[in-house]
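# turn this into a model:
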Amino acid sequence: MLSLSIKEDLQQACRHYAEQRLATARQAMDHAQEAANEEGKSSAGDKYETGRAMAQIERDKAAQQAHEAQKLLQIINQLNPALHHDKVAAGSVVVTTAHTFYLAVGIGKLLVSGTEFLVLAPASPLGKSLLGLAVNDAFTFNNQRYTILQIL
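Here you go, the predicted structure:
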């Protein structure tokens, strides 16, 4: 059985993941801006305009990724790891017969303190299946049956 302190470790791992995504996106934005600036120095005519437009598209894509990472951080920072849940809710750690889940944001698999967690958003299909369930409740998702053993 897991202890309540695992939630702090999970929240920190999720925060680290989101911060890395944000840093990568910002770096990509800077790189795209530098590429656009360089294009202006070395080209002329239609080729110049095409190069600048391509760099702007890349910068916009990176800006969108940065925005998504910011939203992840905001959600993660709103979770209170000290809360214990009797029923599955956002911020819950759910131990089942097949997997251990953390309902926070849609990240996927994370290895924390030697345990593999599936980190998923409460609004995801599997997250929606879990919400409101209690210990010993069973549910089926993608033809796999789960029984909840523990909720933190």
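
# CA only for contacts and neighbour counts going forward, please
OK.

# beyond whichever helix in the chain runs longest, next helix or strand please.
Scanning the chain for the helix with the most residues, using DSSP state H, yields helix 6-42. Later in the chain than helix 6-42, the nearest helix or strand by DSSP states H and E is helix 45-78.

# now the other sequence, so there's something to compare against:
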Amino acid sequence: MLDKSIVLKALQIEVNSRVHALEKALDDSRSEMVSESKSTAGDKHETGRAMAQLEQEKLGRQVLSARELKMAIAQIDANEDHTKIQFGSLVKATNGVFFFSVGIGKLIVENESIFCLTMTSPLGNFLREKSAGDSIQFNGKTISIEEVS
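Okay, here's the model as predicted:
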């Protein structure tokens, strides 16, 4: 299994990239709205301006959400080994490798698929406080926990 510090670093890079892309999209949207407001007037312009404002609000919420992911990830200590599954655990199971951190889905790290899930996800709830050697039934399948770190 990959080292947790490598997985955590890859997750930080991914989330930072998302934050940067969303912030750029928000800045671009603001710039576009300013330049558009200088050149147009009338009802058509007001509709366009309202739609641009809605888009900015949506992007603003997405930026805030991405920053919250970043703050949550900052709480993880890659050097802390876990014996039971909890927030910050890297888990190798019979059906894949899971990093219980933030819910961004699949992350490819050194050609290996790592599924980043929250502890409040359905699988996270089933695996909470389980240890290596434990098995659970999930969606009609048996999942055995091989390693927890």
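
# re earlier: the longest helix of the first structure packs against which elements?
Judged by 3 or more CA pairs under 8 Å, 6 or more residues apart in numbering; DSSP states H and E, helix 6-42 of the first structure is in contact with helix 45-78, strand 108-112.

# just want the most central residue of the first structure.
When CA atoms, centre = their mean is applied to the first structure, the residue found nearest the centroid is I107 (3.6 Å).

# what lines up with that one in the second structure?
Aligned counterpart of I107 of the first structure in the second structure: I104 (TM-score structural alignment).

# so who does that match touch?
Taking CA atoms under 8 Å, 6 or more residues apart in numbering, we find I104 of the second structure in contact with 115-117.

# how close does the top strand by length along the first structure sit to the second structure?
Taking DSSP state E as the criterion, the first structure has its longest strand at strand 144-151. Comparison of strand 144-151 of the first structure with the second structure after fitting gives an average deviation of 0.8 Å (mean CA distance after the TM-score superposition for the first structure).

# and that strand, which stretch of the second structure?
Using TM-score structural alignment, strand 144-151 of the first structure pairs with 141-148 in the second structure.

# list the buried residues in that stretch.
Residues of stretch 141-148 of the second structure classed as buried: 143-148 (neighbour count, 16 or more other CA atoms under 10 Å).

# just those residues now: which is nearest A21 of the second structure?
Distances from A21 of the second structure to those, taken as CA to CA, are shortest for V148 (33.0 Å).

# was I right about the closest one contacting G88?
No - if you go by CA atoms under 8 Å, V148 of the second structure and G88 don't touch, sitting 10.2 Å apart.

# aligned partner of K9 of the second structure in the first structure?
Checking TM-score structural alignment: K9 of the second structure goes with Q12.

# next one: L127 of the second structure
Match for L127 of the second structure (TM-score structural alignment): L130.

# who's in contact with its match?
88, 139.

# quick check: the gap between it and I151 of the first structure.
11 Å (CA to CA, to the nearest Å).

# shared neighbours, these two?
V88.

# most tightly packed of the helices and strands packed on helix 6-42 of the first structure?
Highest mean neighbour count among these (mean count of other CA atoms under 10 Å): helix 45-78, with a mean of 16.

# where does that one end up in the second structure?
Helix 45-78 of the first structure maps onto residues 42-75 of the second structure, going by TM-score structural alignment.

# just the buried positions in stretch 26-40 of the first structure, please.
26, 28-29, 31-33, 35-36, 39.
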